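Colleague: Kindly return the folded structure for what I paste below:
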Amino acid sequence: MRPVTNGATRSMPIDSDNIQDDNQHVEISSHYIDQLSSHLISGLNLTIQESVGQGEFGIVYRGLISVKNDIPQAIAAKTLKGFYSKSDIDSLLDECIIMMSFDNLNVLPLIGVCLDLGPGSLLSYLKKERANLTVADTSEEDIVLNVRKQLLSICLQVANGMCYLASQRFIHRDLAARNCMIDDNGIIKVADFGLSEDIYAKNYFRQFKRNTNESPSLTTVKLPVKWMAIESLHDGLFSEKTDVWSYGILCWEVFSLGRVPYPGLDPVGVVEFLDTGGRLLAPRGEACSKEIYSLMTSCWSESPDDRPVFSDLVSSINALIEPLAGYLDFNGISDNFNNSIEDDDYV
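Modeller: I've put the predicted structure just below:
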């Protein structure tokens, strides 16, 4: 099995706490394009299969490469995972350049590099479309209802995905807008990507735990505090109901058009705020009705027993969206999702 090093099968956003421009995205240097020109491969020729391993920043997948009428060839495809920096991409491309010269039976060679962009994150979409989805108090009713329909459609699709995962007894543990993808047809896909310590320094804190009884050494676990339920923060408990809490935060992100929850609070401050009964205020704008905000707050009940399950949420959102008609057509407006995660433009 020979590898095709895939540097960007998925989106390639630069995600840095210091980035302010929502439209900024990774530009691959002409230096790399020139050196790798003889090894560039179209994503149309690749079929990515199951993952076979991963490290801190990369995932290796089994796959197939097909060129013209040749028989598909088995490959290993290495990708960067999650949200990563330009330096991470440069490091991977440097590795590709080194591998180009390898030609030995017992050394893994390079077949090619794919730089095709894939689907983008829901968070990036919300931030990109913020100007188009913002409705003022003075907006006409049909404009308000159209935006409300579009945002509820997003929430419904995520709820559908999570309802399925719950039926499979799968607990996500990190449901957030950044971990959902949107394709060119406007279909939302719940996903689960690796997290970068540097990128999430403001929103995650580290919890120490011991590995095993035999190995008393401490390891660290990165936690998405602003999306976590109270029982997860204090007791390390995770269930469908903790995913429901996170889903409520995701809905807040959707109706806030990609803004960061609990603006101005660090992770410790968020925990203290929740412990005193604090909850996120309703997103500004006419798109978020009282009924929609009530659905969000139901997800943040202190007792897990008082929170809805995902099947209930699907029914509730269907009831909210039914008078507004079906899904909005996203075609033609989801062509660029390479935006940053952090945003200081809070309401």
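
Colleague: CA atoms for contacts and neighbours, from now on please.
Modeller: OK.

Colleague: where along the chain do the strands fall?
Modeller: 2-5, 46-54, 58-65, 73-80, 120-121, 180-182, 188-190, 204-210, 218-224 (DSSP state E).

Colleague: For residue 33, which of those strands is the nearest?
Modeller: Proximity to residue 33, assessed across the strands of the chain by Cα to Cα, is greatest for strand 2-5 (14.1 Å).

Colleague: Now do the buried residues in that closest one.
Modeller: When burial is assessed from 16 or more other Cα atoms under 10 Å, strand 2-5 yields the following buried residues: 2, 3, 4, 5.

Colleague: That strand packs against which elements?
Modeller: Contacts defined by 3 or more Cα pairs under 8 Å, 6 or more residues apart in numbering; DSSP states H and E place strand 2-5 against strand 73-80.

Colleague: So which residues of the stretch 51-200 of the chain form helices?
Modeller: When secondary structure is read from DSSP state H, counting those that start in this stretch, the stretch 51-200 of the chain shows helices at 86-99, 122-128, 130-133, 141-167.

Colleague: which one of these has the most crowded surroundings?
Modeller: Burial of the helices of the stretch 51-200 of the chain is given as mean neighbour count (mean count of other Cα atoms under 10 Å); helix 122-128 ranks first at a mean of 25.

Colleague: Show me what that helix is packed up against.
Modeller: Applying 3+ Cα pairs under 8 Å, 6+ apart, we find helix 122-128 packed against strand 180-182, helix 240-255.

Colleague: let's see it at 7 Å
Modeller: Applying 3 or more Cα pairs under 7 Å, 6 or more residues apart in numbering; DSSP states H and E, we find helix 122-128 packed against strand 180-182.

Colleague: who's in contact with the strand it packs on?
Modeller: The contact list for strand 180-182, computed with Cα atoms under 7 Å, 6 or more residues apart in numbering, reads 119, 120, 121, 122, 188, 189, 190, 191.

Colleague: swap the cut-off to 8 Å and go again
Modeller: Outside strand 180-182, the residues that touch it by Cα atoms under 8 Å, 6 or more residues apart in numbering are 119-123, 125, 158, 188-192, 334.

Colleague: Here is the second sequence; please produce its structure so I can put it next to the first one:
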Amino acid sequence: IQVAIKCLSPEKVSIDKHQQDFLKEAAIMYSLNHEHLVKLFGVVLDVDSSLMLVTEFAPLRSLAENIKQEALKASFPVTLLVEFSVQITDAMRYLHSSNIIHRDLATRNILLFINEVGTKTVKISDFGLSRRLLLGENYRSEMKPHLKLPLAWMPVEALTKLTFTKASDVYSFGVTMWEMFSYGCQPWATRSGEEILKAIDKPNFQRLERPEACPKSVYDMMLKCWSHQPEDRPTFAELHSDLPMTKPLQVRAVSSHVASSPDELTFRTDDIITVIEKSDKSGMWTGVSPLGKVGNSNVQRPQPQGADRDRRVRQGRRKEARRRGRRAASRKKSKRVRSHRISHRK
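Modeller: Below is the predicted model:
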């Protein structure tokens, strides 16, 4: 069996605080058992030389490392990213039900796996900043000169008071989703912690912009996660219930189309296109091609896939049945009129 080993460096082993934090991480991981959390296999305790965590090995590395690669973009379609989001919320609602907050939820700490049936899945890792909530519903960290915190993933209350709650995990998840749908872009790139706080706090209330390949329904979920007031943010149980409904429509192109402008989408016959936005009035829609290219089209060529296709087939059959019924009724009426006229002439 392949495993990963996380070691506490020799210079830190002799420092009690680092030992305590390392053992806290081990204790939290030992208490957890969920299909979308990285498993802890064992702990090596040699206080004189080293401390080690032996965990599940992820040969595909982190989600962040994968989605940043342009060559792999087609392997992570929007529909799969929605599924990953659902898996993460499933693991996080389990953590929160155990009264544990993660405090460092980001794509760099989401590991990629292939399950036994060949499907990509994700698991949350790195519980170094995780804490168990024992007294009340929040955890307040101490300010230290070399304290490293994920500033771009933190809400206002965490940036200003270093107060972490289940709601701050939800805020971090919104940023994690933004990372996924922007294919590895850095949130608030080039901005300092002070500049991030100024942007997201009142009176500005700025939020990260909607990524190009992100369906509006998914972005709306991100905005809910970024609500200014912690109590206005959804729980992970609610997110786990609502996220599957944001999965975008997929359609199959019944003929090819070559773009006539840079904003237009090129596709081939039988390409599966993910529709991230559409207008029933204008017929214009924005979609993502199998190669990850985002573009617009008003060409009425795609056919719906899966459940949506079945639903539309059923609707078509019902419409056809009604048309046949109307035609049959019309023929009956016509026969009665002709019969009446013949009788009258007689």
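
Colleague: okay, the strands of structure 1 in CSV with distance to residue 310 of structure 1 next?
Modeller: Formatted as CSV, those follow (distance: least, Cα to Cα, whole Å):
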stretch, distance to residue 310 of structure 1
strand 2-5, 38
strand 46-54, 28
strand 58-65, 30
strand 73-80, 31
strand 120-121, 22
strand 180-182, 16
strand 188-190, 14
strand 204-210, 25
strand 218-224, 21
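
Colleague: among those strands, which is nearest residue 321 of structure 1?
Modeller: Closest of the strands of structure 1 to residue 321 of structure 1 is strand 188-190, at 16.5 Å (criterion: Cα to Cα).

Colleague: Which stretch of structure 2 is that closest one matched to in the alignment?
Modeller: Aligned by TM-score structural alignment, strand 188-190 of structure 1 falls on residues 122-124 of structure 2.

Colleague: now swap in stretch 291-306 of structure 1 and tell me
Modeller: Using TM-score structural alignment, stretch 291-306 of structure 1 lines up with residues 217-232 of structure 2.

Colleague: Can you give the distance of that stretch from its chain's centre?
Modeller: 13 Å (Cα atoms, centre = their mean, to the nearest Å).

Colleague: still on that earlier bit, which of the strands of structure 1 sits most buried?
Modeller: strand 120-121 (a mean of 26).

Colleague: Give the aligned range of stretch 32-42 of structure 1 in structure 2.
Modeller: Under TM-score structural alignment, stretch 32-42 of structure 1 corresponds to no residues of structure 2.

Colleague: just to revisit the earlier point, same list, the buried residues of strand 2-5 of structure 1, but as a markdown table with distance to residue 285 of structure 1 please.
Modeller: Formatted as a markdown table, those follow (distance: Cα to Cα, whole Å):
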| residue | distance to residue 285 of structure 1 |
| --- | --- |
| 2 | 53 |
| 3 | 49 |
| 4 | 47 |
| 5 | 45 |
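
Colleague: nearest to residue 175 of structure 1, of those?
Modeller: residue 5 (28.6 Å).

Colleague: Would you check that the closest one makes contact with residue 65?
Modeller: No: using Cα atoms under 8 Å, residue 5 of structure 1 is not in contact with residue 65, being 11.7 Å away.

Colleague: overlap in contacts of the two?
Modeller: Here residue 5 of structure 1 and residue 65 have no joint contacts, going by Cα under 8 Å, 6+ apart.

Colleague: which residues does residue 52 of structure 2 contact?
Modeller: Counting by Cα under 8 Å, 6+ apart, residue 52 of structure 2 makes contact with 5, 6, 7, 8, 43, 44, 45.

Colleague: among those residues, which recur in structure 1?
Modeller: With both residues aligned by TM-score structural alignment, their matches' Cα atoms under 8 Å, the contacts of those that structure 1 also has are 43, 44, 45.

Colleague: tell me which of those residues is nearest to residue 164 of structure 2?
Modeller: The closest of these, once distances to residue 164 of structure 2 are taken by Cα to Cα, is residue 43, at 27.4 Å.

Colleague: What distance do you get for the counterpart of that closest one in structure 1 to residue 75 of structure 1?
Modeller: Per TM-score structural alignment, the equivalent position to residue 43 of structure 2 in structure 1 is residue 51. Remark: distance between residue 51 of structure 1 and residue 75 of structure 1 (Cα to Cα, to the nearest Å) = 12 Å.

Colleague: For the two, list the residues in contact with both.
Modeller: Contact criterion Cα under 8 Å, 6+ apart; residues shared by residue 51 of structure 1 and residue 75: residue 62.

Colleague: Identify the residue spatially nearest to residue 220 of structure 1, adjacent ones excluded.
Modeller: residue 208 (4.7 Å; Cα to Cα, 6 or more residues apart in numbering).
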